[in-house]
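J.: the amino acid sequence is not available; the structure is as follows:
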């Protein structure tokens, strides 16, 4: 018996065709995704990389129909390798815990598809069912928790929105001698410009971070950061707002242009994860083997 198609497991992207007057699905896709050339789409169709809702390969001349659902596989020609290597800290029938190095994206995004933590782990473990239960941004190093079993996935996914998981980070940044620690910083975060940067705005707080000082070393301090919420770039924005942007941050407080400098990683580490296992009640605790040097 064949396995039913599941685009999430096979890392396909999905598009629902918008309203328009196109003749074929190829015409629609070319117009909708202007960054992908017609020849590239034709190549994908010829290799069976564009599928219908049931997972069957479709032809480029298939007539366009509004609302049609298609699955396609993202590809980046000449994708640049990322010269870092992840470590698997734990693997069982339900969970995989990986130590992600700086600069490696968790999931395919932008110019990165194959050189992502998810794709690497799928290949290493030969498990297409892997799904990240949370994410840390590309510049941050440390722990990422994956579900390896669709049957138990929802139980572990609920840990995060229900705030039943203890996440602790470390960061290296400038001293804040005029502030009293530990302190709690709350603010409202929204997407800014460019779209991938966050900013603090007026309004009801939707983000909260507990910060404490772990170690002092001259003109640098090591901070312990515990995010109560999980907004994009939350710790980076909050530290910058406090007056101590995290060392080597290319986004905050100022956006820096240029390619990655592997000698100057962001000094932010997802250091530990702790929770009560939702299936067994067992206390689980994982700690990164990575560290932030001064």
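T.: Yes, it's here. This structure is a prediction, so every number in the text was calculated from the model and none was measured.
J.: only C-alpha atoms from now on, for both contacts and neighbour counts.
T.: Will do.
J.: got a list of what residue 282 touches?
T.: residue 276 (Cα atoms under 8 Å, 6 or more residues apart in numbering).
J.: so how far is residue 276 from it?
T.: Per Cα to Cα, to the nearest Å, residue 282 is found 6 Å from residue 276.
J.: got it, and residue 235?
T.: 24 Å.
J.: over to residue 81?
T.: Distance from residue 81 to residue 276, by Cα to Cα: 37 Å.
J.: those two: who's more crowded?
T.: More crowded of residue 81 and residue 276, by other Cα atoms under 10 Å: residue 276, with 15 against 11.
J.: and residue 255, how many neighbours?
T.: If we define neighbours as other Cα under 10 Å, then residue 255 has 12 of them.
J.: next: residue 174.
T.: 20.
J.: so who does the residue lying closest to residue 96 once chain neighbours are set aside touch?
T.: The shortest distance from residue 96 to any non-neighbouring residue, by Cα to Cα, 6 or more residues apart in numbering, is to residue 146 (5.0 Å). Contact partners of residue 146, counting by Cα under 8 Å, 6+ apart, are 95-98, 130-134.
J.: same question, residue 88
T.: 96-99.
J.: could you rerun that using 10 Å?
T.: 96-100, 121, 124-125, 143-144 (Cα atoms under 10 Å, 6 or more residues apart in numbering).
J.: which of those residues count as buried?
T.: Neighbour counting with 16 or more other Cα atoms under 10 Å marks 96-100, 121, 143-144 as buried within these.
J.: mind listing the strands for the stretch 101-250 of the chain?
T.: With DSSP state E, counting those that start in this stretch, the ranges of strands along the stretch 101-250 of the chain come out as 131-132, 141-147, 165-173, 183-191, 198-201, 207-217, 220-227.
J.: quick one: which two of the buried ones among the contacts of residue 88 are the most distant?
T.: Maximum pairwise distance among the buried ones among the contacts of residue 88 (Cα to Cα): 13.6 Å, between 121 and 143.
J.: got another, please set it beside the one above:
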């Protein structure tokens, strides 16, 4: 994969404040279900229960909470239904991801970029500035960079980003209308049955599967599971190479459910190498930068809805020999 050299020889954590603000729309009275708030501060304290009231008061006193027009909010500012309140997320320790993104294509409306493993696309959890969007805004000096689709933090590969708010909807529509093709690669241990078939020539590469099943949220809710019922997910998966019991797979998600390819590989009895969610959820802990999830969004193909140009962009594939 491209550009995987660490940009920091000693990954570390530091306290961080988001460079870009988040916002929340203050609910209407009818949406509050028996609650009411006199001040913005009272709403923030009640809504974000995981954040201590003293923290919100300190943020307000430090000028880190404001209206959409930039006017600061103080501890006594009255609640205004439907107004946007902007604030800056903070974490005590933000992990630095020691791998670089790489811009593969850029025009007036889009950036097509390689996202490395471990780097989230947008802020979340323990990450406020260590995300693809923030890195690209710094690198390009374009503060309107936004993702056109999702890619898991643990997954690397090609992503489409938009830069022009006036044309952004056209790129979102590509995904809604299934007018974009995404091709992935994965590495997983091959089942003994398949290895036997290949060894005695009763099976021949490539071996292919059409996987259709029903995927719903599991327990905990950030994981997914297969249940009985009408299929809502569809992937085409092929085993194209094997070395020392480990296989290289090509995958095409026809639908776009959360963790779909990871769940579908598990359902075939071949969970993706270094997957911390499937088949067994691993204890929460720091990322192991030496063992990235072996799942890569290798190629993206679509007709640009603005320019009409056929885009076909890919990155370097997974290295089966390096794993084996």
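T.: Now that the structure is in, tell me what you want to look at. Just so you know, these numbers come straight off a predicted model, no measurement behind them.
J.: in stretch 309-322 of the second structure, which of the residues would be classed as buried?
T.: 313-315, 317-318, 320.
J.: and stretch 65-74 of the second structure, by the same measure?
T.: Counting neighbours by 16+ other Cα under 10 Å, the buried set in stretch 65-74 of the second structure is 65-66, 72-74.
J.: over to stretch 129-142 of the second structure?
T.: Buried-residue list, stretch 129-142 of the second structure, by 16+ other Cα under 10 Å: 129-136.
J.: got it, and stretch 214-232 of the second structure?
T.: Applying 16+ other Cα under 10 Å to stretch 214-232 of the second structure flags 215, 224-226 as buried.
J.: and stretch 92-110 of the second structure, by the same measure?
T.: For stretch 92-110 of the second structure, by 16+ other Cα under 10 Å, it's 94-102, 109-110.
J.: and of the buried residues of stretch 214-232 of the second structure, the nearest to residue 179 of the second structure?
T.: residue 215 (22.7 Å).
J.: the closest one: what's its closest spatial neighbour, skipping adjacent residues?
T.: residue 226 (4.7 Å).
J.: gap between the one you found and residue 61 of the second structure?
T.: Distance, residue 226 of the second structure to residue 61 of the second structure, by Cα to Cα: 48 Å.
J.: now residue 22 of the second structure
T.: Residue 22 of the second structure is 18 Å from residue 61 of the second structure, by Cα to Cα.
J.: and if you look at residue 178 of the second structure?
T.: Counting by Cα to Cα, the gap from residue 178 of the second structure to residue 61 of the second structure is 48 Å.
J.: so residue 216 of the first structure makes contact with residue 224?
T.: No - contact criterion Cα atoms under 10 Å: residue 216 of the first structure and residue 224 do not qualify, at 11.8 Å.
J.: what's the overlap in contacts for these two?
T.: residue 172.
J.: what about the buried ones among the contacts of residue 88 of the first structure, which are in helices?
T.: Among these, the ones falling in helices (DSSP state H) are residue 121.
J.: just put the buried ones among the contacts of residue 88 of the first structure in CSV and tack on distance to residue 18 of the first structure.
T.: Below are these laid out as CSV (distance: Cα to Cα, whole Å):
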residue, distance to residue 18 of the first structure
96, 37
97, 39
98, 38
99, 40
100, 37
121, 34
143, 38
144, 35
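J.: returning to that earlier point: and the strands of the stretch 101-250 of the first structure: which comes nearest residue 252 of the first structure?
T.: Short answer: strand 198-201, nearest of the strands of the stretch 101-250 of the first structure by Cα to Cα, at 9.1 Å.
J.: how far apart are the closest one and its match in the second structure?
T.: With mean Cα distance after the TM-score superposition for the first structure, strand 198-201 of the first structure departs from the second structure by a mean of 1.1 Å once superposed.
J.: check what contacts that strand and list those residues.
T.: The contact list for strand 198-201 of the first structure (Cα under 10 Å, 6+ apart) reads 186-193, 207, 231-234, 236-238, 241, 251-253.
J.: where in the second structure does it align, residue-wise?
T.: Per the alignment by TM-score structural alignment, strand 198-201 of the first structure matches residues 224-227 in the second structure.
J.: got it, and stretch 238-248 of the first structure?
T.: Going by TM-score structural alignment: stretch 238-248 of the first structure matches residues 264-274.
J.: same deal with stretch 260-272 of the first structure?
T.: Counting by TM-score structural alignment, stretch 260-272 of the first structure corresponds to residues 287-299.
J.: with adjacent residues omitted, what lies nearest to the equivalent of residue 212 of the first structure over in the second structure?
T.: With TM-score structural alignment as the criterion, the equivalent of residue 212 of the first structure in the second structure is residue 238. When the adjacent residues along the chain are set aside, residue 238 of the second structure lies closest to residue 208, with 4.2 Å between them (Cα to Cα, 6+ apart).
J.: residue in the first structure matching that neighbour?
T.: Mapped onto the first structure by TM-score structural alignment, residue 208 of the second structure lines up with residue 182.
J.: show me the contacts for residue 103 of the first structure.
T.: Contacts of residue 103 of the first structure (Cα under 10 Å, 6+ apart): 82-84, 116, 137-141, 260-262, 265-266.
J.: what residues of stretch 209-224 of the first structure count as buried?
T.: Buried-residue list, stretch 209-224 of the first structure, by 16+ other Cα under 10 Å: 209-213, 220-224.
J.: in CSV, list those residues along with distance to residue 271 of the first structure.
T.: Conversion of these to CSV gives the following (distance: Cα to Cα, whole Å):
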residue, distance to residue 271 of the first structure
209, 15
210, 15
211, 14
212, 14
213, 15
220, 19
221, 16
222, 13
223, 12
224, 9
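J.: any chance you could map the helices in the first structure?
T.: Going by DSSP H, the first structure shows helices at 25-32, 38-46, 117-125, 153-157, 234-242.
J.: tell me which of those is the most buried.
T.: helix 234-242 (a mean of 20; mean count of other Cα atoms under 10 Å).
J.: and that one, how far from the second structure on average?
T.: Mean for helix 234-242 of the first structure is 0.6 Å (mean Cα distance after the TM-score superposition for the first structure).
J.: list of residues touching that helix?
T.: 140, 169, 171, 173-174, 176, 179, 184-189, 197-200, 207-211, 223, 225-227, 229, 231, 243-247, 249, 251-254, 266, 268.
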